[in-house]
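S.K.: quick one, structure for this:
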Amino acid sequence: MWSSHEEAKASIRYRYTKSFNGFSAMLTEEEANRLAATKGVVSIFINRRHKLLITRSWDFVGLNKSAPRVHAAESDIIIGVIDSGIDPSVESLNGDNFGPPPAKWKGSCFANFTCNNKVVGAKIFPEGKKYEGDATTEDVYSPMDLAGHGTSVASIAAGNWVDNANLFGIANGTARGAVPGARIAMYKVCWRAPDNECYEADILKAMDEAIADGVDILSISLVVDDETGTFDGGLSIGTFHAMKKGILSVAGAGNDGPGLGTVRNCAPWILTVGMTNTDRQLKNTLLLGNGQKLEGEGAINVFKSPKNFAPLITSVDSSQCDFKDEECRDNAGTCYFYMDSDRTKGKILLCKIPPEAGMMRQYFKRSHQGIVGSIWFDTVPPPDLVENPYVLSESDGPQIGINRSTTNILLQYLKSNKSAVGKILQTESIIGGGVAPIVSSGSCRGPDRLGWGVLKPDVVAPGENILLAIPSYKTYLYDTFSSHNRPTFSFGTGTSFATPHVGGVAAYIKSFHPTWSPAAIKSAITTTMKVSIAEGKGMELKRSASQNIELNVDKYPYQFLEN
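M.R.: Okay, here's the model as predicted:
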């Protein structure tokens, strides 16, 4: 295969030897084809790129403060998280009240990184990323979490009890994981630059290590865009070997819904998780000068509500656009071109929601032209913006998205009042009043397009607007907050955050039934779900049917058929 031993050694990135046999190496297409034809080789696949896909959610699914626990058994549970790293210093992951790791633990902590008795292990896997470039361009050669994703996932699955958890007063309550007494082991495979990338060679090596280290559950909030077949991907191979060693792998279905056949992580031995909303709503309010309140969505305004009203101005009235120019004329209403700062300074700007959600997000993350707030109007906000609103700081300015009927009320007020004023209030967290659970628009749907012959996703769990712990390290999400005012909790949406809900439930079940196999735990979750039909005017039944997890592990007698 190679002309010399030295050449072969230089080409190899990883050897997978602890839990299964294999290696990762730099090969030409010809070399790969020759190797594939060699006797004993099961499969060869390229180093594909993967992407990263709680004050209320646990109460919503039924795992409340009074839920029974087997504390000693829970303390022996180790959840392996394959993600973007971890920050053990956050309160949700503090290890001060824990004893030493269980005797079965064989893992370790990366050099010069401080683990604790809660976060018992942390390793990094950058070699696969190096195929495409330096993993540490915008990251650190350490398990420290600069992306914020891994810390959040870990806190949902097994975070400590944290009172008064909130985002600047929003959604205040007690944050906790499903198994606060359990331990966490982090395997960092995702690197911040350029877009939180995770590569198959690294993922497979992480699973090789995690299985040998002695984890009980694997939580994997990653998907690959071009998932193909049974044994030609790191995730399906690694999770298969985990299953053989008695470890259940829980993975996200992906966030590219609602199209049919979009579901990822379809291997039968994976517990695949979609996402729903909860009964907590994040409500935005525009208070008009006449006392009328208009409700909207699309952003999380963390600043305190302003004392004074500000003048309202439409994007057309504030534009210095030459309306003879077609491009200018077509985009003037979206606030995309030619804003006149003399007209907008100190005012709340009304903009039509752009046709592409990405353009709207550009405005969500910046203030411009001296405005003190933005109202996005005229159409129903795109579903992904409603389900995944941006967290805004004071430097971004308050913003709100309103639908067509609310827009008509606002325009009527503007028409009847030449001195129209308003103010956008701080986002409120409200329990009840909405329809829940509903499968989120962005959650990937079945059927399985790869021909596994199984129904996927297996289960859905809360994944919209989840309050979660974030690293104390300055991250990309909070560059606009000063160090003394940086939050310790924020909101996140995606199957990434639904996944550790189910991973945490799996760990909870295992604490009662430590000898149960992955198939038994998976069966316990999928066959005892609450089937809920959300009722609402004009609601699509297929989107409303939400199979929610049932957490009373002793309610039903279980029988399992296993090979």
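S.K.: make it CA atoms for all contacts and neighbour counts henceforth
M.R.: Noted.
S.K.: can you list contacts of the helix or strand hosting residue 51?
M.R.: Assigning secondary structure by DSSP states H and E places residue 51 in strand 49-52. With Cα atoms under 8 Å, 6 or more residues apart in numbering as the test, strand 49-52 has contacts from 83, 149, 190, 196-200, 221-225, 496.
S.K.: now the other sequence, so there's something to compare against:
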Amino acid sequence: MWAGRAGRLLGSSALALAITLTGTAAALGDDAPPTPAPSTAFTLVTLQGPGTSAGTRTAADLLARQDAVLGALGAGEPVYRWTTALNGFAARLTDSQLAALEHQRGIAAIEADTVRPLAGRTSLAAVRAAATPRLRGGAGVVIGVVDSGIAPESPAFADVPGLGPDPERFSGVCSEGEGWVAGDCTRKVVGARWFVEGFGRDAVRSSESFSALDDLGHGTQVASVAAGNAGVSVRVDGRDAGRFGGMAPQARIAAYKACWGAPDPSGDGCSTADVVSAVDAAVADRVDVLNLALAGGERIDTLQRALLGAAEADVVVIGAAGNSARAAFAAHAAPWVTTVGSAIGRMSRGRVSVPGGASWTGGGRPVDVRGPAVLAQDAAAPGVSSHDAGQCRQGALDSRLVAQRIVVCRRGGIGRIDKSQTVAQAGGRAMVLVNRSPGAVTADFHAVPTVHLPAVAGRELSRWVARHPGGRLRMSRVPGAAGERRTPPWSASGDPRGATLKPDAVADGDAVLGALPESTGRSWGVFSGSSAAAAHASGLAALLRAEHPGWSASTVRSMVVTSARPVPGATVLSQGTGALPSRAPRAHLALEVEAGAWRRALRTNRLAELNATSVLLPAGRTTAVRRVTNVGSRPEYFSVTARGFTSHRVRVQPLAVRLAPGESAAFTITVSGPSTPGRLDDGQLVWLGARGGVTRVPVALTR
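M.R.: Predicted coordinates for the structure are as follows:
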């Protein structure tokens, strides 16, 4: 293990090639699915009743109860104790102690520790910058990021003027470690802790730092998207890629490193014991928003119970939905967590035209380019197969056949950005990247002007070029709003049999720009997955907490989720309310949940009856009741309509209410129509305020 930051840069040189975190089929490469996470040797034990965050008992009381349980088992001091977000501990227990634990009274949960994958994938190649980053927002708010750490040297986290007032509530610490000293915490990075005992010191890769320093890059990217400084210049490979700014650029960051790299990257991840310890510390430190970009939690497990304690402490909790859409339901099933899935964002689009008027549109940000075209498979370098040339692999193109031409490359085999680099090295003028099978298209930052076409359009264009050797193409960017399109979510969907509807919403999760540690060999990269989407939501929550310091976490959560807009063609089980906005919402209607109601509903198994921001009605249930509150400063009329349902009649009463500031009103949803097993019917209840606000409540009828 290295002894300082310079040593870390040398020891981590392999990371400059690629960072592979557990990811998604829609990621930037064509990678294999992740390896299932292994178990560790710890047992997580949660005692009944809340931690001190609920304000009912002291830490001394909780520790005494833990000592009594440990003493009855004949167990020694546990590796971790938790007293703030929940009452529990993590310990190595023998089989006989586990058997004895089953007979102990007052135990709420017993769980074997596991390593959870992170919910994103990072690429060091593709870069796209925000065109008009927000300059202000989030001042005085602290976002706690439970992840792989942070890179304090990044300009995204510099202690710059204009950060606004310092946080008043936060009371965290700056834990030193390898390559990290107290001075690495600033007015921007206000706290740093690290937790490794669950993952195991002997299990981390040699390039890792036993401190809050980020060596994987994931935590740095998440933190920068949520709260990176505004107006930061982005340069990659000597090229200007615009300016960067996080969602809440004036917000502060507290890093809680609980995710680690293993010698085999398939073992990278976060021990639940470490994550729960990080959550417990973050709640004790009094963060305002808590971001967890890791998978798991399809049921109410130890981590979800810890996050319940965070919600009871008035923390806005944001969790990534996960990316294993075919293998698991959305993560973080607990209703007190705002679970965010991924959709491909408002992608820039480019057009490829041929003489005679035919044109095809796909992802891209090209300048206007005209020139003769060539199929890459017809421009193979000597000794290279047409297959490798068609995929524009490194060194596979003959520069004599490619120079000053627009090259049509097939997707697959290597990364998308590597293909444009091959074209550039061979002297090509531009590239058209074509999918060979159904799949997403993107608008990456390429080495040459590029348009990425879907499979059908790609086949049509390829046939035209084959029939017109040397035919000229024109590439151009589609301007304005017509050049942007949001595509459906591709992250994990919600469980139709669950107590609450998940995910709560979606956000941009494809090729999102974020800062990277110096140890990766680059300062910027893009990442994909629900981790990027969750970071967006955390920044949005920070904007609201700064603008409305009197609002509870429950109110902020409601305002974030209900401000989303539906993505066409997607069900509410895949998108929740829809795609989150990029600005703080201006509506004045909230669905609030009193802090103690979460735990009462969990204890009585009545989670479905909570005043959630969504409705999930299974067969046998025909009504639901929700309560809305005017959180604005003036009286206002609100009216509601039911939209989108195809096979059921959904009636809402009352259809309109007038609410004074702080006043609430209950409304009842009644469903009538066929009950067909396995059939989903869904839609939304849309509340319109007289002052212009829109509040959406998604409804899923799983009948």
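S.K.: if we can go back for a sec, and the buried ones among the contacts of strand 49-52 of the first structure, selectable in ChimeraX?
M.R.: The buried subset of the contacts of strand 49-52 of the first structure, as determined by 16 or more other Cα atoms under 10 Å, is captured in ChimeraX by this line:
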select :83,149,190,196,197,198,199,200,221,222,223,224,496
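S.K.: before we move on, the earlier item: which bit of the second structure covers the strand holding residue 51 of the first structure?
M.R.: Mapping strand 49-52 of the first structure onto the second structure (TM-score structural alignment) gives residues 115-118.
S.K.: about what we covered before: what residues does the helix or strand that comes right after the strand holding residue 51 of the first structure touch?
M.R.: Where DSSP H and E defines the elements, the next helix or strand beyond strand 49-52 of the first structure is helix 57-61. With contacts defined as Cα under 8 Å, 6+ apart, helix 57-61 of the first structure is touched by 64, 65, 177, 178, 278, 279, 462, 466, 548, 549, 550, 551.
S.K.: list the buried residues in the helix or strand following helix 57-61 of the first structure.
M.R.: Once helix 57-61 of the first structure ends, the next helix or strand along the chain (criterion: DSSP H and E) is helix 71-75. For helix 71-75 of the first structure, burial by neighbour count (16+ other Cα under 10 Å) applies to 73, 74, 75.
S.K.: from the chain's centroid, how far away is helix 71-75 of the first structure?
M.R.: Relative to the centre of its chain, helix 71-75 of the first structure is centred 27 Å away, using Cα atoms, centre = their mean, to the nearest Å.
S.K.: can you list contacts of that helix?
M.R.: 102, 179, 181, 182, 183, 507, 508, 511, 512, 514.
S.K.: show me what secondary structure element comes after it.
M.R.: Following helix 71-75 of the first structure in sequence, per DSSP H and E, is strand 78-83.
S.K.: that following strand vs the second structure, mean deviation?
M.R.: Taking mean Cα distance after the TM-score superposition for the first structure, the mean distance separating strand 78-83 of the first structure from the aligned residues in the second structure is 0.6 Å.
S.K.: for that strand, grab the matching residue range in the second structure.
M.R.: Alignment of strand 78-83 of the first structure against the second structure: residues 142-147, by TM-score structural alignment.
S.K.: for the stretch 301-450 of the first structure, which segments count as strands?
M.R.: With strands called from DSSP state E, counting those that start in this stretch, the stretch 301-450 of the first structure shows them at 310-314, 348-352, 373-377, 390-392, 399-401, 421-424, 428-431.
S.K.: buried ones in the helix or strand containing residue 599 of the second structure?
M.R.: Assigned by DSSP H and E, residue 599 of the second structure belongs to helix 595-603. Buried residues in helix 595-603 of the second structure, counted by 16+ other Cα under 10 Å: 595, 598, 599, 602.
S.K.: among these, which pair sits farthest apart?
M.R.: The span of the buried residues of helix 595-603 of the second structure, defined through Cα to Cα, is set by 595 and 602 at 12.2 Å.
S.K.: so which of the strands of the stretch 301-450 of the first structure is the most surrounded?
M.R.: Most buried of those by mean neighbour count (mean count of other Cα atoms under 10 Å) is strand 399-401; its value is a mean of 30.
S.K.: which residues does that one contact?
M.R.: For strand 399-401 of the first structure, contacts defined as Cα under 8 Å, 6+ apart pick out 284-286, 296-299, 301, 364, 373-377, 381, 424.
S.K.: ranges for the helices of the stretch 201-350 of the second structure?
M.R.: Remark: helices assigned in the stretch 201-350 of the second structure by DSSP state H, counting those that start in this stretch are 218-227, 272-285, 302-312.
S.K.: figure out how far the longest one is from the centre of its chain.
M.R.: Think helix 272-285 of the second structure. The chain centroid and the centroid of helix 272-285 of the second structure are separated by 19 Å under Cα atoms, centre = their mean.
S.K.: again with stretch 242-258 of the first structure
M.R.: Using Cα atoms, centre = their mean, the offset of stretch 242-258 of the first structure from its chain centre is 14 Å.
S.K.: buried sites along it?
M.R.: Going by 16+ other Cα under 10 Å, stretch 242-258 of the first structure has these buried residues: 242-243, 245-258.
S.K.: one more: stretch 29-38 of the first structure?
M.R.: 32, 35.
S.K.: same thing with stretch 407-426 of the first structure?
M.R.: Under 16+ other Cα under 10 Å, the buried positions of stretch 407-426 of the first structure are 407, 410, 413, 414, 420, 421, 422, 423, 424, 425, 426.
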